[in-house]
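Student: A structural model of the following input is requested.
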Amino acid sequence: MNKRIILNYAIGPVGSGLLSLISLPLITWFYSAEDIGRISIFQIYINFCILLFCMGLDQAYVRDYHESQNKAELLKNLSFPIIVLTIIVLLGVLLIFPNFISSHLYDINSIYLSSITVLAFIAAVISRYLSLILRMQEKALQFSMSQILPKILFLIFIVNVVVFQIARDTNSLVTANALSVIAACLVYIWNTRHELKSALQSRINTEVLRKGFIFGFPLLFSSLAGWGLGVADRLFLKNYSTLSELGIYSVTMSVATVATLFAGIFNTIWAPLVYKWQSTQGIEFDKLNSIAINVVAIVYFIVVLSGLFSWIVTFFFPAQYSNIQYLLPACLLAPLLYTVSEVTGIGISLSRRTVFTMFSSLIAMTVSIAVCYFMVPLFGAKGAACATVLAFFVFYIARSEFSKLLIPEFNFRSIYMATLLILIVSIANLFLTDILRYALWIILLFIGLVIFKTPLSQVQDYCSNYLKRKS
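Tutor: Sure, this is the predicted structure:
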């Protein structure tokens, strides 16, 4: 994968992140924390629908894409049954229980909210498969543009709400998010229209579907466990704390998502790239071990710097969101640990033993639920942040150890200490005084300069050589 393609892939996460950076403070000034908490639940269940209805076949499509001789047939057999099932089930629920979805998700009885939510869920499942087509064909720019457009439309909608004094309530916020998802689906359909036409004309092959289920179905349970791992914090906040605490926590997680642009870009290209290496040139284990160290170094310094400068974020939000500065390092570390596990756990996918990803997710989800149960009622958002980062650390360790068990050539244990250090300080950051917090982050900064001396030297050499070429 050349630099141009990587840069084109980067446009999507970076553009989306920048647009979120604009829209996120805007909605906190004009919408209540409770409404923002409801939108967090909306986003949680969109991801749930994608995982549940795709049944792991989306991941089977990624896994078999480069090895398939008939990619249109692969797409048809692994996507069309899923899309039909999604439409039948969700429309059936809406017709039989018209208020169920809105009352369950938003604590509001509204047929309109249920209807617009169902349309968004269906569009999200369709978009999942269509985005994979662009991703696997390395149509990076189209893939990125499809990610950015919904953010632009969402921002335009929110601006119109403010300018034209439309009601600033749950209805307008859910509508804005739902229309963004639906718009993304329409753009994906246009960008993949030729592939969809070929897929429609291809034949049904039950063997392709059977093989896809063998690989993907265990990943359904793994993915659902991973979903539970990722959302237990917000579900516990909704049920055992307040919607206001949920809103503050959700905003922090959104800020953390903006800050993890590196993770978004990396996660998009990593697995398909390694599968391509395996099918063409074979796997170089020393190379993967070196990549893991470099990724951990980047994660380490991102979290340390966020701990030192998180106070800046508070200037962009109302006073009720001041706790963001304490929550941010832990909320930032959790998704970054997932990115590290994508590298250290790649042996599971390469060996096709996806059941071990399910075990990792179940173990981590158990940790998340247990810690949330004890800490969320006592500490609210801080307890949720603690539970999430601990659970993702357990997930990363379990996935790494299973990967090494399956492919002994992988050896990532040397980087455990660095991730453990930032885990401990990120949790301490939730409860310590400002002086102690800053002292710990400064100490970690100097420790990082020592233990990551080699990656930092490589970056310095690269920058020096680049400047020499330019001069």
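
Student: Every contact and neighbour count from this point should use C-alpha atoms.
Tutor: Will do.

Student: Does the host helix or strand of P335 pack against any helices or strands, and if so which?
Tutor: P335 belongs to helix 324-344 when assigned by DSSP states H and E. Under the contact definition 3 or more C-alpha pairs under 8 Å, 6 or more residues apart in numbering; DSSP states H and E, helix 324-344 sits against helix 243-259, helix 261-280, helix 285-309, helix 381-406, helix 416-428.

Student: Touching the second one from outside, list them.
Tutor: Applying C-alpha atoms under 8 Å, 6 or more residues apart in numbering, the external contacts of helix 261-280 come out as 1, 6, 9-10, 13-14, 17, 62-63, 66-67, 135-136, 283, 335-336, 339, 342-343, 346, 350.

Student: What residues of it count as buried?
Tutor: Neighbour-count burial for helix 261-280, counted by 16 or more other C-alpha atoms under 10 Å, picks out 261-269, 271-272, 274-276.

Student: between it and helix 324-344, how big is the angle?
Tutor: Orientation of helix 261-280 against helix 324-344 (axes from the mean of the first three to the mean of the last three C-alpha atoms, to 10 degrees) gives an angle of 0 degrees.

Student: now helix 261-280, how far from the chain's geometric center?
Tutor: Taking C-alpha atoms, centre = their mean, to the nearest Å, one finds helix 261-280 lying 15 Å from the centre of the chain it belongs to.

Student: That one to helix 243-259, inter-axis angle?
Tutor: 60 degrees.

Student: tilt between helix 261-280 and helix 285-309?
Tutor: 170 degrees.

Student: Ok, the shortest one next?
Tutor: Counting by the same axes, to 10 degrees, helix 416-428 points 20 degrees away from the direction of helix 285-309.

Student: how about this one, so we can line them up?
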Amino acid sequence: MKDSLFNKFLQFSYGSFISLFIGLGSSMLITRIISPENLGKSSMYTLAISVLMIFIVFGTDQAFVRFFYEEDMEKRPKLLFNCVEIPMIILIFVSIIILLFGSRITTYLFGEKSFTIALALVFGTIFNVFNRYGMLVIRMQQKGKRYSNAKIINKVLVFIAIILFYLVIGGQYEIIIFSNLIALVISTILIIRLEKTFWNFDNVKQLAYKHKKLDIIKFSYPLMFTTIISWLFQSFDKIALREWSTFTELGLYAASFRIIALINVIQTAFTTFWTPVCYEHYEKKPNDTQFYERMFNIVSFFMLLIAVACISGKDFIISLLGKDFKAAANIMPFLVFMPVMYTVSETTVIGVNFAKKTNWHIVIAGISCLTNLIGNGILVPKYGAIGASIATAFSYIVFFTLRTVISLHFYRIKYGLKRYYLMIMLVCLYAVFSIVNPSFIFNILVGLIVLTLMCYVYRKEIKDIYYSYVKDKKLA
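Tutor: Predicted coordinates:
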């Protein structure tokens, strides 16, 4: 069926899966042309951009998502205008600060002064803002194919730019920064032009609409604080390694992270598809809780399947990055819990979002962040990158638990959490085993045992997935 959830997911996700393979190729190339130290330095640029985006966007992107279906179709450009205007004002002040204190900022981030990189931070932030909203416009209109194509184009541009910059300046950390910036600029201009009627603000001031700027700010500002805490929660592992370890150790961690980022592609694909679908379904059928229960079970099974597969094949996967990054194999097992727990939590946090109780996100992020800070503070000085991965995994389990428990207070759904926690415990034990066990073959065998147990536990969901697929094929 044309409008089936499966087809919608495919439209949104095929770009992510193709990007996964392009990203894998980029990672294999990058780890062969630059050192772990330079890879560690380049990761600080991404970290800096993510910080700047939190303060500049101010949570208005989430307001755009939440209010999108509450506005009439012809009035949605006005909602976009009001949401974008706030970050643009903040962006002016942030850009001035970066340019004034560029030497100090780049010295801390990269260990050297560079006005060029300071400019890259400014332009990277500007185009990231427009790219964020450009992709949201496509996503919320549920134009899955266009969304996927935009992601593929960006990844291809990055890959080509890395090769060209390497030929010009060699294996410096700047080639990753410049490649991502050039790809970002081109892809952002493209997606805005594709939706130029949505971005035509000539007549928006005359439109009457439901959500004023004050409504946007009221909804957004708690999310900004949540995002700040969430960023610290998600990034303190890198900060801890920067402070208590070396660029080389940070580079190994970044290399593992690049592999996990490929799994994050799946996370992003699901979230991109799920957010508009769940809001639209709630507006139409607010009492249909079985819809969300079924999605939780299916997503749980698939994400656990991915986790076991990644842990089983960690040595082979990391070998693709080259011999200089071999030590990253033992960092990877616990990092897989990041996309697993986050993706599954997207199906259980819906009660908070439906009730518009965004202040609870601050509590969730705050407790998870504190867990991460304590864990990294204890483990990183002694165990380095492996310690950071373990601390991060545990904090994401806490994150999932808080999101789920608080959400159930506002919207009751029978998720069957005991089964899921049992499987998480089993995968955790397998991750520990894979780190201490040097045998590749033995690791694979244990992984097959875990996989068999998981298939037995989720046998009902496997049958449902199979019969749903067969039904869709017959109706197509």
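
Student: before we move on, the earlier item: tabulate the helices and strands packed on helix 324-344 of structure 1 (JSON lines), appending distance to I83 of structure 1.
Tutor: Formatted as JSON lines, those follow (distance: least, C-alpha to C-alpha, whole Å):
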{"stretch": "helix 243-259", "distance to I83 of structure 1": "28"}
{"stretch": "helix 261-280", "distance to I83 of structure 1": "23"}
{"stretch": "helix 285-309", "distance to I83 of structure 1": "36"}
{"stretch": "helix 381-406", "distance to I83 of structure 1": "30"}
{"stretch": "helix 416-428", "distance to I83 of structure 1": "40"}
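
Student: Quick one: closest of the ones you listed to G216 of structure 1.
Tutor: G216 of structure 1 sits nearest to helix 261-280 of all these, at 15.0 Å, using C-alpha to C-alpha.

Student: And the helices in the stretch 1-150 of structure 2?
Tutor: 5-33, 36-57, 60-67, 76-100, 102-110, 115-140, 144-169 (DSSP state H, counting those that start in this stretch).

Student: Of the ones you listed, which is nearest Y411 of structure 2?
Tutor: Using C-alpha to C-alpha, these put helix 60-67 closest to Y411 of structure 2, at 17.1 Å.

Student: what's the matching range in structure 2 for the helix holding P335 of structure 1?
Tutor: Residue correspondence for helix 324-344 of structure 1 in structure 2, counting by TM-score structural alignment: residues 328-348.

Student: Give me the distance from that stretch to the chain's centre.
Tutor: Relative to the chain's own centre, stretch 328-348 of structure 2 is displaced by 11 Å; criterion: C-alpha atoms, centre = their mean.

Student: Map F266 of structure 1 across to structure 2 for me.
Tutor: Using TM-score structural alignment, the partner of F266 of structure 1 in structure 2 is F270.

Student: And that match, how close does it get to N264 of structure 2?
Tutor: 10 Å (C-alpha to C-alpha, to the nearest Å).

Student: M295 of structure 2 now?
Tutor: For M295 of structure 2, the distance to N264 of structure 2 - C-alpha to C-alpha - is 18 Å.

Student: What of L453 of structure 2?
Tutor: 25 Å.

Student: Of those two, which one has the most company?
Tutor: Between L453 of structure 2 and N264, counted using other C-alpha atoms under 10 Å, the more crowded position is N264 (21 against 14).

Student: just checking, the more buried one touches Y342?
Tutor: No: counting by C-alpha atoms under 8 Å, N264 of structure 2 sits too far from Y342 to count as a contact (9.5 Å).

Student: Return the residue of structure 2 aligned against A292 of structure 1.
Tutor: Superposed on structure 2 with TM-score structural alignment, A292 of structure 1 falls opposite F296.

Student: Report the contact partners of the nearest residue to its match once chain neighbours are set aside.
Tutor: Take F296 of structure 2 and drop its neighbours on the chain: the residue closest to it by C-alpha to C-alpha, 6 or more residues apart in numbering is T347, 5.5 Å away. Contacts for T347 of structure 2 (C-alpha under 8 Å, 6+ apart) come out as 292, 295-296.

Student: Could you point out which of the residues you listed is nearest to L100 of structure 2?
Tutor: Comparing the contacts of T347 of structure 2 against L100 of structure 2 with C-alpha to C-alpha places F296 closest, at 48.1 Å.

Student: Just give the number of residues close to that closest one.
Tutor: 22.

Student: Identify the residue of structure 2 aligned to Y188 of structure 1.
Tutor: Using TM-score structural alignment, the equivalent of Y188 of structure 1 in structure 2 is I191.

Student: Does I126 of structure 2 touch I90 like I think?
Tutor: No: using C-alpha under 8 Å as the test, I126 of structure 2 is too far from I90 to be in contact (10.8 Å).

Student: Show me which of these two is the more surrounded one.
Tutor: Just comparing I126 of structure 2 and I90: by other C-alpha under 10 Å the higher neighbour count belongs to I126, 21 against 14.

Student: The more buried one maps to what in structure 1?
Tutor: That one, I126 of structure 2, aligns with I122 by TM-score structural alignment.

Student: quick one, what contacts its match?
Tutor: So, once contact is read as C-alpha under 8 Å, 6+ apart, I122 of structure 1 ends up touching 83, 86-87, 90.
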